[in-house]
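> sequence-free structure coming up:
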């Protein structure tokens, strides 16, 4: 249990004697194809023929948005098309047959669709998941490894059928050795942990 606490605080090392199965190179689970709105996303809400009720909005942390005529509309967890239909329904009390388009312009997404990178990355951060994203894409986004990183002892924590599993990834082999077989796909919600080298 002590080793597990160390892993989750990104202070893992070979001293714990932990080893994980390699991350799957092909995924049976697939992420949804459509972008899901989350807190922090910015959008343009265009009500055709009614510019006075169109708006530029940033989704607040509670995930509910307000427009000039309708308030407290849930946005988080929906696609832009689903949100547009909900706004049309709400606006129909005030406007005859409203036509709404939601155009997303800034992407953060819900936490469940982010990839979190912690530990010895040049710029540890949470990234918005994109379809087909791989560990190489993630590492490019975070600026690669620090000089202190133990990249071949990195791991991915992933939820599989409601259970958390941990998989080994070989970042040194991929980034410094050019071994493309070490490049694996990531899924929404993955946490990539990069430990510090003890040497």
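Sure thing, it's come through. Predicted model, so just to flag it, every value in this text is computed and none were measured.
> all contacts plus neighbour counts: C-alpha atoms, from now on.
OK.
> next one: the host helix or strand of residue 115 to chain centre, how far?
Assigned by DSSP states H and E, residue 115 belongs to strand 114-119. From the chain centre to the centre of strand 114-119 is a distance of 9 Å (C-alpha atoms, centre = their mean, to the nearest Å).
> Could you identify the helix or strand that succeeds that strand?
Sequence order places strand 125-128 as the next helix or strand after strand 114-119, per DSSP H and E.
> Can you name the residues in contact with the helix or strand following that next one?
As assigned by DSSP H and E, the chain's next helix or strand after strand 125-128 is helix 135-141. Residues from elsewhere that reach helix 135-141, judged by C-alpha atoms under 8 Å, 6 or more residues apart in numbering: 121, 127, 145, 174, 175, 183, 184, 185, 186.
> Please identify which pair of the residues you listed lies farthest apart.
Spatial extent of the contacts of helix 135-141 (C-alpha to C-alpha) is set by the pair 127 and 174 at 19.8 Å.
> before we move on, the earlier item: identify the residues contacting the strand holding residue 115?
Identification of contacts with strand 114-119 by C-alpha under 8 Å, 6+ apart yields 10, 124-129, 142, 186-196.
> With stretch 99-108 instead?
Stretch 99-108 is contacted by residues 37-48, 80-81, 83-85, 87-88, 127-128 when judged by C-alpha under 8 Å, 6+ apart.
> Which residues are in contact with residue 53?
Going by C-alpha under 8 Å, 6+ apart, residue 53 touches 46, 47, 67, 68, 69.
> Identify those among these that sit within strands.
Among those, DSSP state E puts 46, 47 in strands.
> ranking the contacts of residue 53 by neighbours, who comes first?
residue 47 (21 neighbours; other C-alpha atoms under 10 Å).
> okay, now the one to match up with it:
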């Protein structure tokens, strides 16, 4: 399944243009090391400029000196600057703080996307926006993305490629619903999140079927549905003689299957001939 890039940009643009989104961005983003702040003090050009937060969470501001901002929101930084500047320097200072460059927080987008890698986490960044930054999904993407997130305060230093990691929360997202505009699937991301877009699940169907070969399946497919993908059984085939060859713990296992049995990604179905 390919998430069409125009859908991503359309949804992302609507979010960016929304007043509520802009207000939330200002209120919620937590500043950290290497973030670049754009600070404006109205009618004070000498106090207006860009300032990089250092590793210890501080930066140097004219008149004030070192200011600790790591862990604060933009609104909290504005309030602190107003308070400091009003203390003997300016009368009723008007201060505005924005993020010029997000560098302290990041996410990882891996799997079936066109440009996998680490990306800066913007304020209120959503799954759809992250996929857009990664160039959208590939043609081999399946119908599910998995978000693996560490416990609060323990952001991952690199992508978490297993959804069974201890102390991790796992969220599964249906990409079809996301593309259709489901807000419940367009989750807000956290620092250190890994978004893993799964490859489409495939099985192999051989033997007495009309169109043997490899087929993509969805989660929960049965043997009967797999046979339908392969055009059904031939006149010589028997729906009572079906075997599944499945890799279990590194070893191949042969299973006598019924039509209602579930198939798993990587299974090989073999439909045998009837006895008579």
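Cool, the structure landed. No experiment lies behind these values; they were computed from the predicted model shown.
> quick one: secondary structure of the aligned residue in the first structure for residue 46 of the second structure?
Matched by TM-score structural alignment, residue 46 of the second structure corresponds to residue 52 in the first structure. On the three-state scheme (DSSP: H, G, I helix; E, B strand; the rest coil), residue 52 of the first structure is labelled helix.
> Just want the most central residue of the second structure.
Nearest to the geometric centre of the second structure sits residue 195, at 3.4 Å (C-alpha atoms, centre = their mean).
> In contact with the nearest residue to residue 34 of the first structure once chain neighbours are set aside, which residues are there?
The spatial neighbour of residue 34 of the first structure that comes closest, neighbours along the chain excluded (C-alpha to C-alpha, 6 or more residues apart in numbering), is residue 79 at 6.6 Å. By C-alpha under 8 Å, 6+ apart, the residues touching residue 79 of the first structure are 34, 35, 36, 37.
> Give me the subset of these lying in strands.
Checked against DSSP E, these include nothing in strands.
> Using PyMOL, define a selection of the buried residues within those.
With 16 or more other C-alpha atoms under 10 Å as the criterion, this PyMOL line picks the buried residues out of the contacts of residue 79 of the first structure:
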select buried, resi 35+36+37
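> Tell me which of the contacts of residue 79 of the first structure persist in the second structure.
Retained in the second structure: 34, 35, 36, 37, out of those (criterion both residues aligned by TM-score structural alignment, their matches' C-alpha atoms under 8 Å).
> Quickly note the distance from the aligned residue in the second structure for the third one to residue 185 of the second structure.
Using TM-score structural alignment to pair residues, one finds that residue 36 of the first structure aligns to residue 30 in the second structure. Using C-alpha to C-alpha, to the nearest Å, residue 30 of the second structure is found at 24 Å from residue 185 of the second structure.
> again, but for residue 94 of the second structure
Applying C-alpha to C-alpha to residue 94 of the second structure and residue 185 of the second structure gives a distance of 39 Å.
> Tell me which residue of the second structure matches up with residue 122 of the first structure.
Using TM-score structural alignment as the criterion, residue 122 of the first structure maps onto residue 114 of the second structure.
> Is the residue nearest to its match when sequence neighbours are not counted in a helix, a strand, or coil?
Leaving aside its chain neighbours, residue 114 of the second structure sits nearest to residue 135 (5.2 Å; criterion: C-alpha to C-alpha, 6+ apart). For residue 135 of the second structure, the secondary structure call by three-state DSSP comes out as coil.
> Tell me who's in contact with residue 135 of the second structure.
Counted by C-alpha under 8 Å, 6+ apart, residue 135 of the second structure has contacts 5, 113, 114, 115.
> which helix is the longest one in the first structure?
Scanning the first structure for the helix with the most residues, using DSSP state H, yields helix 80-91.
> Which residue range of the second structure does that one align onto?
Here helix 80-91 of the first structure aligns to the second structure at residues 74-85, judged by TM-score structural alignment.
> Quick one: the helices in the first structure, in order.
2-8, 80-91, 135-141, 171-175.
> distance between the last one and the chain's centre?
So that's helix 171-175 of the first structure. What separates the centre of helix 171-175 of the first structure from the centre of its chain is 22 Å, taken as C-alpha atoms, centre = their mean.
> Could you tell me how far the residue nearest to residue 34 of the first structure is located from residue 108 of the first structure?
13 Å.
> Tell me how many other residues crowd residue 194 of the second structure.
Applying other C-alpha under 10 Å, we find 28 residues neighbouring residue 194 of the second structure.
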